[in-house]
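In: How does the following fold in three dimensions:
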Amino acid sequence: MTETLREINDAYSKERPLASYARVLGVYGTAVAALLAAGRLTGRKAPDRVAPMDLALMSVATHRLSRTIAKDTVTSPLRAPFTRYVGVSGPSELKEEVRGEGHRHAVGELLSCPFCLAQWIATGYAAGMVFAPGVTRLAGATMTAVAVSDWLQLAYSKMIKVAK
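Out: Down below sits the predicted model:
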């Protein structure tokens, strides 16, 4: 069994840094375990249900913040050690390639992928709802306002192009 797993890992890892991905997953799992432990130690519990408005805020805020971290020009210094600038991919968004091998590559994929970041951000938002719901809702409302503003900016730009 171990030999088969080793063969699969060797064949697969020529293309993908599996061990580094496993470590990144380990960091995520450790963070979730630490949050659960902190909740128990402080007597805080997860809500029995999530209100529809909280789910809406969490969804839009997660979308906006994951795109901000993964694609925004201003956050490129966070990604620079792990990515290489390629060009512009859309309005106020950059296209970058992941650089390096191993951990550097795995972290670069995480930081440059809004879909990958969304799970981490949503987990942080959920933790915020347990430990600091008021501040978390305010942050969520702020990111939601930014997302709606982005969509309105894009719609406005499209209307201007159509009107010309």
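
In: from here on, contacts and neighbour counts on C-alpha atoms
Out: OK.

In: quick one: the residue nearest the centre of the chain from G134, how far?
Out: Taking CA atoms, centre = their mean as the criterion, L117 is the residue nearest the geometric centre of the chain, at 1.7 Å. According to CA to CA, to the nearest Å, L117 and G134 sit 23 Å apart.

In: Let's see this one next, to set against the first:
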Amino acid sequence: MAFKLPLSVPLRFLSIILHIVITSIILMYRQWNVKGCSFISNEEDLKLKDDQFIIALSFIIGFTSFEVISLIFGLSLYSNLQNFLSASFHFSGFVASLFLLFGRSCSDLIWIIFGVCCFVPLTTEIVTIFRICFDLKNTNNFEIKNFKINPTKNQFINLNINSLN
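Out: Here you go, the predicted structure:
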């Protein structure tokens, strides 16, 4: 009997990978968005805005990489709610990042994309991992009681398996 993954798992994986790819592309061509801010007048402001943009993009890549690693290791693989939330937020982040890239808008929009489309799924991922690890730590699924071997009768093993729940 093989395990069957829900359909949301490949959808989640694809949306996370799309979000990482578009974020990497934005990181390579970040000068378009940094220069798209109309209020930048001198080189110091341009350098500061570029540094802020690099920091935001690095956070997005790091947080989504953490989600990919936890998905690959199976920490939240069978949590359908987490799969749906992560896939929807990351696909929304992918679409918003596409608008950021092709619209050449100001780089301040990346912080909104980071907060909504990256930080929220990371928070729910961490909560899901803690919930799963806490449940596994405090749950002993089965306990074997009354283990007897009675050779006089034709009973070989008498097991009574009770659940602790």
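
In: what's the TM-score here?
Out: Here the TM-score of the superposed chains, computed with TM-score structural alignment, normalised by the length of structure 1 as the reference length, equals 0.32; 79 aligned residues with a CA RMSD of 4.5 Å.

In: sorry, back to before: can you pull the contacts of the residue nearest to the centre of structure 1?
Out: By CA atoms under 8 Å, 6 or more residues apart in numbering, the contact list for L117 of structure 1 reads 66, 70, 110-111.

In: mind listing the strands for structure 2?
Out: 142-150, 155-163 (DSSP state E).

In: In which helix or strand does the residue nearest to the centre of structure 1 reside?
Out: Using DSSP states H and E, the secondary-structure element containing L117 of structure 1 is helix 114-131.

In: With K95 of structure 1 instead?
Out: Here K95 of structure 1 sits within strand 93-98, counting by DSSP H and E.

In: Packing partners of the longest helix along structure 2?
Out: When structure 2 is parsed with DSSP state H, its longest helix is helix 43-72. Other elements packing on helix 43-72 of structure 2 under the criterion 3 or more CA pairs under 8 Å, 6 or more residues apart in numbering; DSSP states H and E are helix 8-28, helix 30-34, helix 109-114, helix 120-137.

In: who wins for proximity to I61 of structure 2 among those helices?
Out: Counting by CA to CA, I61 of structure 2 lies closest to helix 8-28 out of those; the figure is 5.9 Å.

In: Now the closest one: buried residues?
Out: Neighbour counts over helix 8-28 of structure 2 (16 or more other CA atoms under 10 Å) mark 8-9, 11-20, 22-24, 26-27 as buried.

In: packing partners for that helix?
Out: In terms of contacts (3+ CA pairs under 8 Å, 6+ apart), helix 8-28 of structure 2 is packed against helix 43-72, helix 80-103.

In: ok, and which of those has the densest surroundings?
Out: helix 80-103 (a mean of 19; mean count of other CA atoms under 10 Å).

In: that older thread, any chance of the contacts of L117 of structure 1 in TSV, with distance to S76 of structure 1 too?
Out: Formatted as TSV, the contacts of L117 of structure 1 follow (distance: CA to CA, whole Å):
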residue	distance to S76 of structure 1
S66	13
A70	8
L110	13
L111	10
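
In: measure the spatially closest residue to F84 of structure 2 that is not a sequence neighbour to F130 of structure 2 for me?
Out: Counting by CA to CA, 6 or more residues apart in numbering, S8 is the residue found nearest to F84 of structure 2 once chain neighbours are left out, at 6.3 Å. From S8 of structure 2 over to F130 of structure 2 the distance is 21 Å, taken as CA to CA.
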